[in-house]
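1. Okay, here's the prediction I keep looking at, along with the sequence it came from:
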Amino acid sequence: MTSDDFDDFQLYRYTPNQGAARFFAIMFCIICVIIVPVFVSYGCKSMKKVSSYLDANTSVSYSIKYYNRTQLIGAYVPFFFGIGAEIAGYICRSISTLNQEKVGPYIGQSICLLIAPTFYTATIYMLFGRMAHLLQAEKLMIMPAKYNTTFFVVGDVFSLFLQAAGGGLMANESSVTTGSNLVTAGLFVQIGWFGLFMLNEVYFLFKLGKLDNPIASGSKTWKRLNIILLINCVLILVRSIVRAIEFIQGYKGVIISHEWFLYVFDAVPMFLLPVIFVTFIRISSIYRVQEESVEIQTSYNFEPKAVDIDNVSTAITRSSSDMNHNIYNYEVENKV
């Protein structure tokens, strides 16, 4: 955007619909009331099942990979914050419709609705990282497993700060150009990071199914979870692209001048995300992936091995540390 785009500056280029803002504020409140207790309670029940597997198989000689309750539920905390940001955004928007010249509510709705999806993406990044760890398939990540989640979350946080700063500046006519440019930059950072992450997800989905991985072969949940993460990624990506086009078009553009774009390409997709998560929690959640992973790891015929993505030859050395239960330790050596 250029300064010429902001002649006859107004906070809104249309008359905002109070009914629509109130409707989505109520809908996000409802899904928040449903999703938080469901995820917490299901997480607690899942950990009891995982503990039963661990307690029944204390004689295994290798390290079992799993997460505690706080680590798994903690992955969803940014998601809860994202829903909270949506609620705050539409409440502020509803208030703003009563006085369209008042800056405070406008800044509140602008910032909250811009940054809410970045909280969603943080949860998606963490769920993917935990899933790869539980499947013992970290080598299929584009970054080293130790830094993969951190890499994407840092990009997400950087995008969040750019959009938040830009959203605040856009309420002032003297800084509206700077604010718009910051928001656009933040959206492109989000799109770039997210696009890279989605490529990794697609590669992970197709590559892991072809490898000799006993956990992935025995788990029915990880593919469903990965597909759901991809669907949610597409929803966020479409939303971010439309918002980026909005700011590129400028203050007099078609998107920023018509309110329905906000609800169709922002409110609806961002509401569908938590609905999808809570609808399929019993058949495609990280909790279920962990249950299946630990059950397989504690089985007597489980053979821990590293994922070999290059189809190199693998030398396996057996150790008879516990012949009574036929448990083997493997030492994997990759030969180029």
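-> Happy to help now that I have it. These numbers come from a predicted model, not from an experiment.
2. can we go C-alpha only for contacts and neighbour counts from here?
-> Fine.
3. Give me the neighbour count for the nearest residue to D266 once chain neighbours are set aside.
-> Excluding its sequence neighbours, the residue lying closest to D266 (Cα to Cα, 6 or more residues apart in numbering) is R239, at 5.5 Å. R239: 23 surrounding residues under other Cα atoms under 10 Å.
4. is it true that R239 touches F265?
-> Yes - shown here, R239 and F265 form a contact pair, counting by Cα atoms under 8 Å, at 5.4 Å.
5. buried set for whichever helix or strand A165 is part of?
-> Using DSSP states H and E, A165 falls within helix 145-169. Judged by neighbour count using 16 or more other Cα atoms under 10 Å, the buried positions of helix 145-169 are 145, 148-150, 152-153, 155-169.
6. Do a quick rundown of the strands in the chain.
-> Remark: strands assigned in the chain by DSSP state E are 313-315, 333-335.
7. how about those in a markdown table, adding distance to I91 and mean neighbour count?
-> Formatted as a markdown table, those follow (distance: least, Cα to Cα, whole Å; neighbours: other Cα atoms under 10 Å):
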| stretch | distance to I91 | mean neighbour count |
| --- | --- | --- |
| strand 313-315 | 59 | 13 |
| strand 333-335 | 57 | 11 |
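8. Out of those, flag the one nearest F24.
-> Nearest to F24, of all these, is strand 333-335, at 54.1 Å by Cα to Cα.
9. That closest one: how far from the chain's middle?
-> 35 Å (Cα atoms, centre = their mean, to the nearest Å).
10. still on that earlier bit, packing partners of the helix holding A165?
-> Packing partners of helix 145-169 (3 or more Cα pairs under 8 Å, 6 or more residues apart in numbering; DSSP states H and E): helix 103-134, helix 176-208.
11. tell me the most buried of these?
-> Highest mean neighbour count among the helices and strands packed on helix 145-169 (mean count of other Cα atoms under 10 Å): helix 103-134, with a mean of 23.
12. Distance from the chain centre to that one, please.
-> From the chain centre to the centre of helix 103-134 is a distance of 7 Å (Cα atoms, centre = their mean).
13. Mind giving me the packing neighbours of that helix?
-> Contact here means 3+ Cα pairs under 8 Å, 6+ apart; on that basis helix 103-134 packs against helix 77-98, helix 145-169, helix 222-249, helix 286-297.
14. for comparison:
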Amino acid sequence: MAKTDTQFLYFTYYPKDVYPDVAMALYFLATIVLIVQIIRQKAQLWLYILPVTAFAEGLGYVFRLLCVRNTTFTLYVLMTLFLLLPPNAMALANYKTVGKIMAQSLARPRWFFLRPKFVNWFYFASDILSIALQGTGGGMMTSYKRRDAGKKIVLLGLIVQLFFFACFLATTFYVGSKQAYVVGTGTRSAKRKVLFTIVATTVLLYLRSIYRIVEFADGYGGKIYSAEWAFYAFDTIVILLAFIVYIAVPLGPHFVRGKAVLNEEASPLSTHIEPKD
């Protein structure tokens, strides 16, 4: 089978090889910048989730570039999985951030679903579930016979992800509305910056998930699936913008190793909160 025929069989269009080069370079650059920031800020180690995610995205475009130049089944599978799954880890970083704020503050709501331990495990489990569904479905879609079943599983994973994103945004706005929850030294400015980063990146991930849902619902060979510009506009650029937000308004300075959140505004005598045990 000719190279061009193989390309069209997998992509349903003839992809350009210049775009993966640019995307790969930008994501690897974001990886380096994030690592340097975390080291200089002496940020907590869990924030390395972000550069690892950026690196995984960069690898996705390495596989896309290789697949464009020499389209094979193996390269197509690797490209699909590395471009589909890494953004889930970005969501995990956001979940961890809000969980840290809640755990290190004096306030603890009476409602169990707003308590730090539940928030940490609930959203962590949701992320693992979403990754498992999307990974399984993405792998199945590389087989012609299982493509339809794989598409449905990926769609289910993306819809589950959107639901948990909505729940997480509600939790984040709750944390933002309560003075008992503080960040770093307890200044309002620090809290606004952290919440801006969390909300902005979560909204971008939400938009990317909506695009992916439309893409998979449209089906193999559909107008959205076959539009290369749509992939770069609503996946590549959207996720890159999220990394730019993380770099421009970093989380690291507010989560320094060895320093806990100093809650100066919370009062254990408040009627709407309980002090930690």
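-> Everything's here; your move. Not measured: the values here are computed from a predicted model.
15. Go through the helices and strands packed on helix 103-134 of structure 1 and name the closest to Y106 of structure 1.
-> Smallest distance to Y106 of structure 1 across those (Cα to Cα): 5.8 Å, for helix 77-98.
16. Mean per-residue distance, the closest one versus structure 2.
-> For helix 77-98 of structure 1, the mean deviation from structure 2 after alignment is 1.2 Å (mean Cα distance after the TM-score superposition for structure 1).
17. which residue lines up with E215 of structure 2 in structure 1?
-> When structure 1 is aligned by TM-score structural alignment, E215 of structure 2 is paired with E246.
18. Could you report the neighbour count for its match?
-> 21.
19. got it, and V275 of structure 1?
-> A count of neighbours around V275 of structure 1, defined by other Cα under 10 Å, yields 16.
20. My read is that it contacts I30, right?
-> No - using Cα under 8 Å, V275 of structure 1 is not in contact with I30, being 10.5 Å away.
21. can you tell me what part of structure 2 the helix holding A165 of structure 1 aligns to?
-> Under TM-score structural alignment, helix 145-169 of structure 1 corresponds to residues 116-140 of structure 2.
22. Against structure 1, what's the mean shift for that stretch, could you check?
-> Compared with structure 1 after fitting, stretch 116-140 of structure 2 deviates on average by 1.0 Å (mean Cα distance after the TM-score superposition for structure 1).
23. Give me the residues contacting that stretch.
-> Stretch 116-140 of structure 2 is contacted from outside by 77, 80-81, 84-85, 88-89, 91-92, 95-96, 99-100, 102-103, 108, 112-113, 146-147, 149-158, 160-161, 164, 168, using Cα atoms under 8 Å, 6 or more residues apart in numbering.
24. and if we set it to 7 Å?
-> 77, 80-81, 85, 88, 92, 95-96, 99, 102-103, 112-113, 146-147, 150-151, 153-154, 157-158, 160-161, 164 (Cα atoms under 7 Å, 6 or more residues apart in numbering).
25. got it, and stretch 69-77 of structure 1?
-> Defining contact as Cα under 7 Å, 6+ apart, one finds that stretch 69-77 of structure 1 is touched by V40, G43, C44, M47, T123, M126, L127.
26. Distance-wise, check the first one relative to Y125 of structure 1.
-> Remark: distance between V40 of structure 1 and Y125 of structure 1 (Cα to Cα, to the nearest Å) = 19 Å.
27. need the contact list for whichever residue in structure 2 pairs up with G84 of structure 1.
-> Taking TM-score structural alignment, G84 of structure 1 has F55 as its aligned residue in structure 2. Counting by Cα under 7 Å, 6+ apart, F55 of structure 2 touches Y27, F28, T31.
28. if we can go back for a sec, just how off-centre is the helix holding A165 of structure 1 within its chain?
-> With Cα atoms, centre = their mean as the basis, helix 145-169 of structure 1 stands 13 Å off its chain's centre.
29. and if you look at stretch 43-61 of structure 2?
-> 10 Å.
30. in it, what counts as buried?
-> Buried-residue list, stretch 43-61 of structure 2, by 16+ other Cα under 10 Å: 43-44, 47-61.
31. Distance check, R192 of structure 2 against I210 of structure 2.
-> Applying Cα to Cα, the value for R192 of structure 2 to I210 of structure 2 is 27 Å.
32. picking that back up, the helix holding A165 of structure 1 to helix 176-208, inter-axis angle?
-> Our comparison of helix 145-169 of structure 1 with helix 176-208, counting by axes from the mean of the first three to the mean of the last three Cα atoms, to 10 degrees, yields an angle of 150 degrees.
33. Helix 145-169 of structure 1 to helix 103-134, inter-axis angle?
-> Helix 145-169 of structure 1 runs at 170 degrees relative to helix 103-134, counting by the same axes, to 10 degrees.
34. Distance check, the spatially most central residue of structure 1 against L230 of structure 1.
-> Nearest to the mean C-alpha position of structure 1, by Cα atoms, centre = their mean, lies I124 at 1.9 Å. I124 of structure 1 is 9 Å from L230 of structure 1, where distance means Cα to Cα.
35. likewise V332 of structure 1?
-> V332 of structure 1 is 32 Å from L230 of structure 1, where distance means Cα to Cα.
36. Give me the more crowded residue out of the two.
-> Each of V332 of structure 1 and L230 has its neighbours counted (other Cα under 10 Å); L230 has more, 19 against 16.
37. what does the more buried one align to in structure 2?
-> L230 of structure 1 maps onto V199 in structure 2, by TM-score structural alignment.
38. what's the answer for V103 of structure 1, then?
-> Using TM-score structural alignment, the equivalent of V103 of structure 1 in structure 2 is F73.
39. what's the neighbour count on the residue nearest to its match when sequence neighbours are not counted?
-> Leaving aside its sequence neighbours, F73 of structure 2 sits nearest to T142 (Cα to Cα, 6+ apart; 7.6 Å). Counted with other Cα under 10 Å, residues neighbouring T142 of structure 2 total 19.
40. I figured T142 of structure 2 was touching V77, is that so?
-> Yes - between T142 of structure 2 and V77 there is a contact at 6.2 Å, judged by Cα atoms under 7 Å.
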